[in-house]
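Visitor: Sequence and predicted model, in that order:
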Amino acid sequence: MSIVLLSRDLMLSSKLEGAARRVDQTLKVIGTDEAVLESVADCRVMVVDLEIPGLDIDELVQNLKARSPEGIQVIAYAPHVRTEKLAAAKEAGCDLVVSRGQIMSDAESILRSFL
C-alpha cells in the first residue's frame, strides 16, 4: 500500500516523501484530480491539496470512497486563511482536515496515525 499526494507543491511533496519513508511507506505524487482515481487501488491514505485549481472536493471524496474496496482515508489541507475550502473538505467527508502549516510541521505523526 502507498500514500498518494494530490498536489503541485514541490516543497510539501518533498516533506511528505521524507515522512512517508520514516513510516515505511512510499509516496506517489499526482498533479491532477483526474489521475488520482487511477491510483486508488493501491492507496491506503490520500493527501489532498485543496488549492488544486478546479478541484471539487465533494466529488473527489465520493469517487475515492466508492472506488476503494478496503476504505481509503482522505487527509485534506489548505492554508489556514482558506476557511471556506477547509470547511468544504470537512463537509465532503474527509477523515482529517488540517492547515498547510499543520501538515508541514506534523507530517510524520499525521501519516502514522492513519496507518
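Guide: Yes, it's here. The structure presented is a predicted model; accordingly, all values stated were derived computationally and were not measured.
Visitor: Every contact and neighbour count from this point should use C-alpha atoms.
Guide: Will do.
Visitor: What residues of stretch 58-65 count as buried?
Guide: Using 16 or more other Cα atoms under 10 Å as the test for burial, stretch 58-65 gives 60, 61, 64, 65.
Visitor: Show the residue spans covered by the strands in the chain.
Guide: With DSSP state E as the criterion, the chain has strands at 2-6, 26-30, 43-49, 73-78, 96-99.
Visitor: Contacts for the last one next, please.
Guide: Around strand 96-99, the neighbours that count as contacts under Cα atoms under 8 Å, 6 or more residues apart in numbering are 74, 75, 76, 77, 78, 79, 80, 86, 89, 90.
Visitor: Below is an additional structure, to be compared with the one above:
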Amino acid sequence: MEAAAIKTVLALVTNLMFSTRIGELASTMGGLVTLVSSNEELVEKLDISPSLIILDLTAVQPGWKEVVAKAKQAGIPVLAYGPHVDVEAHEAAQAAGCDEVVANSKFRLDLPNLLKKYLA
C-alpha cells in the first residue's frame, strides 16, 4: 500500500503562537507547514504545489496581491486572516482572490476545521 502524499501548507505568518498551532494541527492531519518570510519565498515555493497558502494580513508586504494571483493561477487555495477591525485589509484580500478571509478570532477558534477543509 502506498503512503499518502504529505500535504504542504505555505504560511506567511509572523505570530509565533499562530505558526506553532498551525504546524501542530497540520501534522495531526498528515500535513507539513513551511513558514515563509517574503513574497519572493512564497512564489519560489509554489512549485511544490502546496495544498494551501495561509497569509497573515498584518505580515503581508507590498506585492502580496500578485502572489495571491499566481497561487490562484496554479489552483492553490489561499486563506487570509487579520484583525477584524481592519476592514480594508479584509476587503483587499477578498478582492485579490483569497478563497477565505477571516478575523483572527475566527481563525484561532476554527483553525482545525479550516485546515481540515484543505488538507482532507
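Guide: Here it is on my side, so go on. Nothing here was measured: the structure is a model prediction, and the numbers come from that model.
Visitor: and the strands of structure 1 as TSV, adding distance to residue 110 of structure 1?
Guide: Formatted as TSV, these follow (distance: least, Cα to Cα, whole Å):
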stretch	distance to residue 110 of structure 1
strand 2-6	12
strand 26-30	14
strand 43-49	10
strand 73-78	9
strand 96-99	9
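Visitor: And the ones you listed: which comes nearest residue 106 of structure 1?
Guide: Minimum separation from residue 106 of structure 1 across those (Cα to Cα) falls at strand 96-99, 10.2 Å.
Visitor: Give me the residue at the spatial middle of structure 1.
Guide: residue 47 (1.0 Å; Cα atoms, centre = their mean).
Visitor: contacts for the longest helix out of those in structure 2?
Guide: Secondary structure of structure 2 per DSSP state H: the longest helix is helix 104-119. The contact list for helix 104-119 of structure 2, computed with Cα under 8 Å, 6+ apart, reads 7, 18, 22, 25-26, 29-31, 51-52, 77, 81-84.
Visitor: What is the aligned counterpart of residue 46 of structure 2 in structure 1?
Guide: Matched to structure 1 by TM-score structural alignment, residue 46 of structure 2 sits across from residue 40.
Visitor: Tell me if I'm right that its match and residue 66 touch.
Guide: No. Here residue 40 of structure 1 does not reach residue 66: they are 9.9 Å apart, not a contact under Cα atoms under 8 Å.
Visitor: more crowded one of these two?
Guide: Applying other Cα atoms under 10 Å to residue 40 of structure 1 and residue 66 shows that residue 40 carries more neighbours, namely 25 against 12.
Visitor: Would you mind measuring from the more buried one to residue 111 of structure 1?
Guide: Distance of residue 40 of structure 1 to residue 111 of structure 1, computed by Cα to Cα, to the nearest Å: 17 Å.
Visitor: Do I have it right that residue 9 of structure 2 meets residue 34?
Guide: Yes. With contact defined as Cα under 8 Å, residue 9 of structure 2 counts as touching residue 34 (6.1 Å).
Visitor: ok, the residue nearest to residue 50 of structure 2 when sequence neighbours are not counted - how many residues close by?
Guide: Once flanking residues are discounted, residue 50 of structure 2 sits nearest to residue 8: 4.7 Å by Cα to Cα, 6 or more residues apart in numbering. Other residues near residue 8 of structure 2 number 20, with proximity taken as other Cα under 10 Å.
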